[in-house]
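Asks: sequence and predicted model, in that order:
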Amino acid sequence: MADPSDSKGPNPRGRAYHKGNVAADLREAAERILAAENLENVSVRRLAREVGIAPANFYNHFNNLDELLAKIASASLDQAITRAVTTWSGHGSKPELLIASATEFIQFCLRNKQLMRLMLRRREHVDGDEYDDVSARSLMEVTRFIYGDVSEVASSGPNFEKHGMAIGYIALTYGFALILADGRFSLDGEDEVQLSKFVRNGILPFLDGSAAAILAAGNEGPHPSD
């Protein structure tokens, strides 16, 4: 298949590059493509054309394309964690703040679907120490907010018996982002009220204990939004 960049000429800005800014420009070019096109359109040849360098020069800055994509995924996930921590510092109950941060993350994913694919789906692109470290931080921060003391997690990793709610919360949040991005439900992701209600109804029963009551009763039970 022809490279999508074949129809593009050299860098239209005509910038003279020097050592130190090419890597940043390659990353910015990749982020622009992810924002406007598809992940599959990001290639070494395309990026080289976007910034006006020879394709071989790409490898002076990154070992391969996956390294660049991993850096983008890691930075985006790290920013998402920082936003969540900021949300959790606000006023409200823990369930309410967890729902708020999940809604924010899901809305970000719906607005940046190709970036979401890179962060949550394409493990072949994002394996590596940097991404693994950010993923570990994600679990650490969720565990810290839910349970308080994370000294045990910091020293030995998560205990799936003791910290299951943190792991489950991350799984639910990621899962909601993926199914909504796939269009499994007729939902306007830009409608914050509608999205928040959807997330609340899906996550709150697992946070406030009503899921167990619903299952025990053998029926739908009280709706979390009632």
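Replies: Structure's in. What do you need? Residues are numbered from 1 along each chain as shown.

Asks: hey, let's count contacts and neighbours off CA atoms from now on
Replies: Will do.

Asks: Thr103 contacts Gly202, doesn't it?
Replies: No: Thr103 is not in contact with Gly202 according to Cα atoms under 8 Å; the separation is 11.1 Å.

Asks: tell me which of those two has more neighbours.
Replies: For Thr103 versus Gly202, the count of surrounding residues by other Cα atoms under 10 Å is larger for Thr103: 24 against 17.

Asks: now the helices for the chain?
Replies: Using DSSP state H, the helices of the chain run over 22-36, 44-51, 65-88, 94-111, 113-120, 123-126, 129-147, 151-156, 164-181, 192-208, 210-217.

Asks: helices and strands around the third one, which ones?
Replies: Which is helix 65-88. helix 22-36, helix 94-111, helix 113-120, helix 123-126, helix 129-147 (3 or more Cα pairs under 8 Å, 6 or more residues apart in numbering; DSSP states H and E).

Asks: comparison target, given below:
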Amino acid sequence: MIKNRLIPTLALAGATSLAAMLTPVAAKAITYTVNRSWSSGSDNASLVGTVDVPIGSYTINSTGTPNPFTNVNLTLTVNGTPFTLDTVVIPSGSISGTGQFLVNATSSTLTFNTNVSGFNAARVRFQNSGNPFGNRRYEIGTFLNPFTGQLVNLEGSTASPGFTEVVASVSLPVTFGTAQTAQQVPEPASLFGLGVLGTLGAASTLKRKLKPSKSAEKETTKVG
């Protein structure tokens, strides 16, 4: 009776374990270090700090979704004056038509790119949440030049005093940040195999231990 109860129990435990392994788990956000600098004429700017993004590839469309940035802690410095940037937004029109802003977050790097054509631009903005319409922001991506009608890849900032703009060309794709600590991501297939083999092995071992020998069966028959 014990044997008959234990084997199904092990099978159920194995199935439960397998189901747990197959259940999707929210990806953990990786912290990336950002250290960028650019200049325009006599104006200089830099952007340093960290951003958090879960590992994965994200395509941000004209609706502004998805927004994969879970935490922003950046300092924008323009001509020696620092400003805090703590959020990422995609203002209306910053990604137009079929334009796409691409974010690729791996265990080691955070890469930005765009997929644009015609007059469809794609850019994202880092800004200060307490000053959403003010002069503390940094943008990167593909812009539509209003004078030439051409698409150009730029990064730039707007900051006080006088809404100073510092804009420079950028090559896309660009490595925007590097992971503070490289993350080892286990292969799902290997986890699956270990779980199944472990469960089957335990059940097989217990079954052998619980199976009575032929001599024991004969002795039991004689006693009866």
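Replies: Perfect, thanks for sending it. All of these numbers come straight from a predicted model, not from anything done at the bench.

Asks: any idea what the TM-score comes out to?
Replies: The TM-score (TM-score structural alignment, normalised by the length of the second structure) is 0.25; 99 aligned residues with a Cα RMSD of 5.8 Å.

Asks: and the helices and strands packed on helix 65-88 of the first structure: which comes nearest Leu180 of the first structure?
Replies: Closest to Leu180 of the first structure of those, according to Cα to Cα: helix 94-111, at 7.5 Å.

Asks: check which residues of the closest one are buried.
Replies: Judged by neighbour count (16 or more other Cα atoms under 10 Å), helix 94-111 of the first structure contains these buried residues: 95, 97-110.

Asks: looking at the residues you listed, which is nearest Leu68 of the first structure?
Replies: Sorting those by how near they are to Leu68 of the first structure, with Cα to Cα, puts Cys109 at the top with 19.7 Å.

Asks: tally up the residues packed near the nearest residue to the closest one once chain neighbours are set aside, please.
Replies: Leaving aside its sequence neighbours, Cys109 of the first structure sits nearest to Met116 (Cα to Cα, 6 or more residues apart in numbering; 5.2 Å). Neighbourhood size, Met116 of the first structure [other Cα under 10 Å]: 23.

Asks: what of Val152 of the second structure?
Replies: Counted with other Cα under 10 Å, Val152 of the second structure comes out at 15.

Asks: now the helix or strand harbouring it: buried residues?
Replies: Under DSSP states H and E, the secondary-structure element containing Val152 of the second structure is strand 151-159. Residues of strand 151-159 of the second structure classed as buried: 151, 153-159 (neighbour count, 16+ other Cα under 10 Å).

Asks: wait, what's in contact with the residue nearest to Ala179 of the second structure when sequence neighbours are not counted?
Replies: Leaving aside its sequence neighbours, Ala179 of the second structure sits nearest to Tyr32 (Cα to Cα, 6+ apart; 4.2 Å). Neighbouring residues of Tyr32 of the second structure by Cα atoms under 8 Å, 6 or more residues apart in numbering: 50-53, 109-110, 177-180.

Asks: cool, Thr50 of the second structure as well?
Replies: Contacts of Thr50 of the second structure (Cα under 8 Å, 6+ apart): 31-34, 72-74.

Asks: one more time with 10 Å, if that's ok
Replies: Taking Cα atoms under 10 Å, 6 or more residues apart in numbering as the definition of contact, the neighbours of Thr50 of the second structure are 30-35, 71-75, 86, 177-180.
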